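Participant: When you get a sec, could you give me coordinates for this:
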Amino acid sequence: MNNYAHILVAIDLSDEADSVLKKAQAIAEANHAKLTMVHVIEPLSVAYGSDIPLDLTALQDEITQQARDRITQLTNTIHLEKGNQHIVYGRPEREVHRIAEESEVDLIVVGSHGRHGLALIFGSTSTGILHAASCDVLAVRVGKKTH
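Facilitator: The predicted structure is shown next:
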């Protein structure tokens, strides 16, 4: 096993985020590595197109506050310092790679639902992170167990 010095865990706000975060923490502890967490919020104008004639500011602010609350809840269980927690806006794959490169991360940990076929090709954030990463990526299986 490689000795990792800096691990970035990219989490969504699903029920499985806790298990992904705890797996990343265990790897960080085993390697005496720094652990950084990121959650990426896609701007509503990107997710739904800029043709919507509504002011989405209040809704975006509510989504951001819910993300902050959930991140606080998650990180309190592992005592991750505020300076190592990032909530950013943009495309998840792009932002995870940006933070990984800027922070000289040598392992990215993400959750993966283990999708197959077209869902894997077109719908998986973890797949996008894997294919463009300049460091190791660990996909932690989450969701339904199939055995």
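Participant: Only C-alpha atoms from now on, for both contacts and neighbour counts.
Facilitator: OK.
Participant: need the strands for this structure, in chain order.
Facilitator: 6-10, 34-41, 85-89, 107-112, 136-141 (DSSP state E).
Participant: Show residues contacting the helix ranked longest in the chain.
Facilitator: Looking across the chain with DSSP state H, the single longest helix is helix 57-76. Outside helix 57-76, the residues that touch it by CA atoms under 8 Å, 6 or more residues apart in numbering are 13, 17-18, 21, 41, 43-44, 87.
Participant: Please apply the same query to stretch 9-28.
Facilitator: 4-8, 33-40, 67, 70-71, 74, 78, 96, 108-111, 140, 142-143.
Participant: Pull out the buried residues from those.
Facilitator: Buried subset of these (neighbour count, 16 or more other CA atoms under 10 Å): 4, 6-8, 33-40, 67, 70-71, 74, 96, 108-111, 140, 142.
Participant: burial count for Val9?
Facilitator: 28 (other CA atoms under 10 Å).
Participant: ok, now His97?
Facilitator: His97: 21 neighbours (other CA under 10 Å).
Participant: which residues touch it?
Facilitator: Counted by CA under 8 Å, 6+ apart, His97 has contacts 129, 132-133.
Participant: give me the number of residues near the closest residue to His39 other than its chain neighbours?
Facilitator: Nearest residue to His39, sequence neighbours excluded (CA to CA, 6 or more residues apart in numbering): Ile87, at 4.9 Å. Ile87: 13 surrounding residues under other CA under 10 Å.
Participant: try Gly117
Facilitator: 8.
Participant: quick one: contacts for the residue found closest to Leu35 once you drop the neighbours it is linked to in the chain?
Facilitator: Leaving aside its sequence neighbours, Leu35 sits nearest to Ile7 (CA to CA, 6+ apart; 5.0 Å). Contacts for Ile7 (CA under 8 Å, 6+ apart) come out as 24, 28, 33-36, 105-109.
Participant: how about this one, so we can line them up?
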Amino acid sequence: MKKIIVPVDFSEHSNYALEAASILAKKYNAEILALHMLEISETILTKGETALQDETVFFIKLAEKKFNEFLEQDFLEGINVTPIVKHFKVFSEVNDVAKEQNADMIVMGSHGSSGLKEIFVGSNTEKVVRHADIPVLVIKNKPTTLSFDNVVFASDFTEKSVTPYLNATKLFKTLGSKLHLLYVNTPGDNFNSSQEIEQTVADFLTKADGDLSQLDNVKYVADYTVEKGVLNFANVSGADAIAIATHGRTGFTHFLSGSISEDIANHSSLPVITFKIK
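Facilitator: The predicted model follows:
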């Protein structure tokens, strides 16, 4: 891991993301690219060329000043931090910066859920996740520590999850993580017998890895919903993070049914890492 992008809007949660990135940067000697999206309003865009240039320069200079203040934090000491200001209007373009910079990961802060209101879905974080080709680490709390010793990768073990699985395996091998593969069996139309599940997983691993060497790392749990199964397993297994697959066209993939991945990302107190289905 050499480069980590942190989209910054100078909020408390982007500060959490920056601190999380600093922990990773120190551990893996990586560079942090602090990215501020200068969202220019339609009012400014409709002005004359000279006025547009003058006002754009003003806002860029203001953002650069905020960067200097925002990046004066003790946890960034000794880390190579590069501030980047882009006058983009949409967060999907974070992926363009990731490609330009050959970044390895995006770290973003998110409010998650508050009571019955789901804030994560439809937020800027979700927009970045939807378009990002590289893994996105979602942080919702101040990271006192950040470890990836034990990571739960939840999957339905269908063909579309092969690429996210391979990308997750590659990343977590680099991070020295123990990857726990998880299948959650639920009642109703999605219920499968033990034999059916074992065959599905065996076919998946054969296609993805070419062998069944990871079969012993697959855990099977039964619960009322996939979300509950994943969160409960992560809790009892002492997981440090949860990994899930996402679909670029529709945001989080519904890897069995319903808004499963959105629910996990919203309600998990653990960091969530997303991998895009391609």
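Participant: ok, back up a step: in helices, which of the contacts of His97 of the first structure appear?
Facilitator: 129, 132.
Participant: Columns neighbour count on top of the contacts of His97 of the first structure, output as CSV?
Facilitator: Output for those, formatted as CSV (neighbours: other CA atoms under 10 Å):
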residue, neighbour count
Ile129, 22
Ala132, 11
Ala133, 19
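Participant: Under the alignment, what does Ser14 of the second structure map to in the first structure?
Facilitator: Per TM-score structural alignment, the equivalent position to Ser14 of the second structure in the first structure is Ala17.
Participant: do Val107 of the second structure as well
Facilitator: In the first structure, Val107 of the second structure lands on Val109 (TM-score structural alignment).
Participant: hang on, its match packs against Ala133?
Facilitator: No. Applying CA atoms under 8 Å as the test, Val109 of the first structure and Ala133 come out as separate, 11.3 Å apart.
Participant: Show me what Ala28 of the first structure aligns to in the second structure.
Facilitator: By TM-score structural alignment, Ala28 of the first structure lines up with Ala25.
Participant: Next, count neighbours for that match.
Facilitator: 22.
Participant: What of Thr46 of the second structure?
Facilitator: By other CA under 10 Å, the residues close to Thr46 of the second structure number 10.
Participant: cool, and Thr127 of the first structure?
Facilitator: Counted with other CA under 10 Å, Thr127 of the first structure comes out at 19.
Participant: So for it, what's the nearest residue that isn't a sequence neighbour?
Facilitator: Using CA to CA, 6+ apart and skipping the chain neighbours, the partner closest in space to Thr127 of the first structure is Leu120 (7.2 Å).
Participant: what about that neighbour, distance to Asp136 of the first structure?
Facilitator: Here Leu120 of the first structure is placed at a distance of 19 Å from Asp136 of the first structure (CA to CA, to the nearest Å).
Participant: Same check on Ile52 of the first structure?
Facilitator: 39 Å.
Participant: Give me the more crowded residue out of these two.
Facilitator: A side-by-side neighbour count of Ile52 of the first structure and Asp136, using other CA under 10 Å, places Asp136 first with 15 against 10.
Participant: quick one, what contacts that one?
Facilitator: Listed by CA under 8 Å, 6+ apart, the contact partners of Asp136 of the first structure are 106-108.
Participant: Just confirm Ile129 of the first structure contacts Glu93, I think it does.
Facilitator: Yes. If you go by CA under 8 Å, Ile129 of the first structure and Glu93 touch, sitting 5.1 Å apart.
Participant: quick one: the alignment partner in the second structure of Ile7 of the first structure from Pro83 of the second structure, how far?
Facilitator: In the second structure, the residue paired with Ile7 of the first structure according to TM-score structural alignment is Ile4. Separation of Ile4 of the second structure from Pro83 of the second structure (CA to CA): 12 Å.
Participant: shared neighbours of those two, anything?
Facilitator: Leu33.
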